[in-house]
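Student: Give the three-dimensional model of this entry:
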Amino acid sequence: MAANAAPAQVLEFDALDGWAADDHRAALAVFRNTCSLLRDPVWVPVCKLAADAADTSTAARQFFELLFRPVVVGTPPALFTGYYEPELKGSLTRTPRFGYPLYRKPPELTEGQIFQSREAIESGALRGRGLELVWLDDPVEVYFLQVQGSGRIVLPDGRVLRLGYAAKNGHPYRSIGQELIRRGASLADVSAQDIKAWVRANPGPGRALLNSNPSYVFFRKLEDLPATSGPIGSMGRPITGLRSVAIDPAFVTLGAPVWVEKEGREPLRRLMIAQDTGGAIKGAQRADIFFGTGFSAGEEAGKIKDGGRLIQLLPIDRAYALLPDR
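Tutor: Presented below is the predicted three-dimensional model:
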């Protein structure tokens, strides 16, 4: 973790707004889901104690308070956004209705390679190679499914195809919301819902706007993922609605607990687990909150662009090691 490159402040738990009111038992269950993947010697004994902790709210709170210290890395205010797992209609074959493909990873694409841009792929660079996984009926949903990184596709016969991130084309992610602002839109006009509506109402300029982000995501089928599980995060395990958060691993350890103090119209105070990453998630005070699956989750996630404070919970020795006099 590169948190030493940013200022750090160690807090007490009573400085966390709403800490006592949270469901620590729910947070501990999500923490356990990926804790076994943490191999750092500082984390291994903590994860052993997490597995052995009693399954009660009191025991869960005591676990976090005894073994961790809250640390603010970087300088608030934070920027919180939201993401979700879309549920869309699609077809395994191209039809007059379903004409927009999601692609599997091309076999020649290697990690870190600069591949074809979004514009080239959307113009047919991969057409005819049999790389199509599924076809959707809306190019706007193709784009936003790539932004989310996973999804559920309901096929005409009722079967559900689970898709997860496989690779990207190596081009940098560019925010189309920021591009709209550069063109003169106001900050109030760049929610996900507003962007979708504008692109659909302006097909030509809308396609050009989507192509201004050259980054492109390829998918894979998730054959063995139960319908009740969330999508797979960057740690290779399912993530949990309103308990999992995407962070920048240069500043936050993947798998670490983080305390979220999100402001805005609907303030949120909750202990979450850093179980995912994202191309647009950069910085110590930057986080993307996973809201769950389906339309309602998408509506909620699309409205979030709020300030606040992101606080890491670190093992005691690691927390104090971040202070400048250590």
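
Student: CA atoms for contacts and neighbours, from now on please.
Tutor: OK.

Student: What helix or strand is residue 194 located in?
Tutor: helix 192-201 (DSSP states H and E).

Student: and the following helix or strand past that helix, which residues are buried?
Tutor: Following helix 192-201 in sequence order, the next helix or strand is helix 203-211 (DSSP H and E). Of the residues in helix 203-211, those buried by neighbour count under the rule 16 or more other C-alpha atoms under 10 Å are 206-207, 209-211.

Student: one more, for comparison:
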Amino acid sequence: MLAAARSIALGLLLGLSGMDARAQMLDFEALDGWAEDDHRAALSVFLDTCDLLTDPDWRPVCRLAPQAMTSREAARSFFELLFRPVVIGEPPALFTGYYEPELPGSLTRTPRFLYPIHARPPEVQDGVQWLSRAEIQRSGVLRGRGLEVAWLDDPVEAFFLQVQGSGRIRLPDGRVLRVGYGGRNGHAYRSVGQEMVRRGIATRDQVSAQGIKAWVRANGAVGQDLLHHNPSYVFFRRLPDLPAEKGPIGAMGRSITTMRSIAVDPAFVTLGAPVWIEKEGRAPIRRLMIAQDTGGAIKGAQRADIFFGTGPDEGLAAGTLKDGGRLVVLLPIERAYALLPEG
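Tutor: Now for the predicted structure:
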């Protein structure tokens, strides 16, 4: 009973749901590679969204944060003095990657550009389930309504643009159109890669974004039908005022930063919080990142999607990432100490 009561209390404190909250506070010395990171770079990204953290535990640290931008040492001291590392949930974590695609496209339908991405129709409401991906595409319910944001030349890339949630579309005249998340149809994301494993098409180790694309393209209508396994359908909006040097817009309404921003499950990790990443695998990562985004496939306390940047090389790196490790959230010191058992 005491353990259950503590779990509920922890959930209320962290803003979690249910009784899945388990936490362990660590010392900074327990973070592998902590001393070697560029804490000033992480602090700069933290400042991008710090003003959106209005909870009383966060306000004091956000007021002090700009003063720590003077050096890497000052930034490190800022985090060590005002935060404590907390492991929420039970490792191993699952780290994947995402990126901002850059794709050829057009503002109008042409013989080459036949596959539209759409703005959200007015009848689609947040939190209300609408038609599934298969129903949308087979019925033509979006056709002829002026909802086309842009047209692409590859239906598979149109699908994966929805998975990424944002992108750059290079128009025939050389201009680049930035598009961002504009809502979805209310259906939960379902993994096409997991469905390939279930059907025996590929093993778990073989599944990657590149592998899925290749199989779908090689299998015609059967490949397109596989994509319908994911009923979630994402809508887009144009972002004409987003500068080229800025990253895509994350869930907090601000640009995210290459290799410093991650997507998390906000049921477990506060958006805007610093998060220490210990990713294993072929290219280990030890880095302080900021939780500034979410994703339909990102569920659980020990789950994160690392933003790799823009372009095909970044897409290749992101699409093959599927590694374990540990995710450690940095919480304001008073909130972290409140997690300790009494006595």
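
Student: can you redo the buried residues of helix 203-211 of the first structure as JSON lines with distance to residue 131 of the first structure?
Tutor: Converted to JSON lines, the buried residues of helix 203-211 of the first structure look like this (distance: C-alpha to C-alpha, whole Å):
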{"residue": "206", "distance to residue 131 of the first structure": "25"}
{"residue": "207", "distance to residue 131 of the first structure": "22"}
{"residue": "209", "distance to residue 131 of the first structure": "25"}
{"residue": "210", "distance to residue 131 of the first structure": "21"}
{"residue": "211", "distance to residue 131 of the first structure": "20"}
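
Student: Identify the residue range in the first structure corresponding to stretch 271-281 of the second structure.
Tutor: Using TM-score structural alignment, stretch 271-281 of the second structure lines up with residues 254-264 of the first structure.

Student: From the rest of the structure, what touches that stretch?
Tutor: Under the contact criterion C-alpha atoms under 8 Å, 6 or more residues apart in numbering, stretch 254-264 of the first structure has outside partners 16-17, 31, 34-35, 37-38, 80, 235, 247, 267-276, 305-314.

Student: Which of those residues fall in helices?
Tutor: Taking DSSP state H as the definition of helices, these contribute 31, 34-35.

Student: Whichever of those end up buried, select them in PyMOL.
Tutor: Here is the PyMOL command that picks out the buried ones among these, judged by 16+ other C-alpha under 10 Å:
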select buried, resi 31+34+35
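
Student: Looking at the ones in helices among the contacts of stretch 254-264 of the first structure, which one is closest to residue 101 of the first structure?
Tutor: Distance to residue 101 of the first structure across those (C-alpha to C-alpha) is lowest for residue 34, with 32.5 Å.

Student: Tell me which residue of the second structure lines up with residue 174 of the first structure.
Tutor: In the second structure, residue 174 of the first structure lands on residue 190 (TM-score structural alignment).

Student: ok, how many other residues are close to its match?
Tutor: Close neighbours of residue 190 of the second structure, defined as other C-alpha atoms under 10 Å, add up to 16.

Student: Give me the neighbour count for residue 3 of the second structure.
Tutor: 10.

Student: try residue 97 of the first structure
Tutor: Neighbours of residue 97 of the first structure under the rule other C-alpha under 10 Å: 12.

Student: What's the match for it in the second structure?
Tutor: When the second structure is aligned by TM-score structural alignment, the residue opposite residue 97 of the first structure is residue 112.

Student: is it true that that match lies in a strand?
Tutor: No. Counting by DSSP: H, G, I helix; E, B strand; the rest coil, residue 112 of the second structure is not part of a strand but coil.
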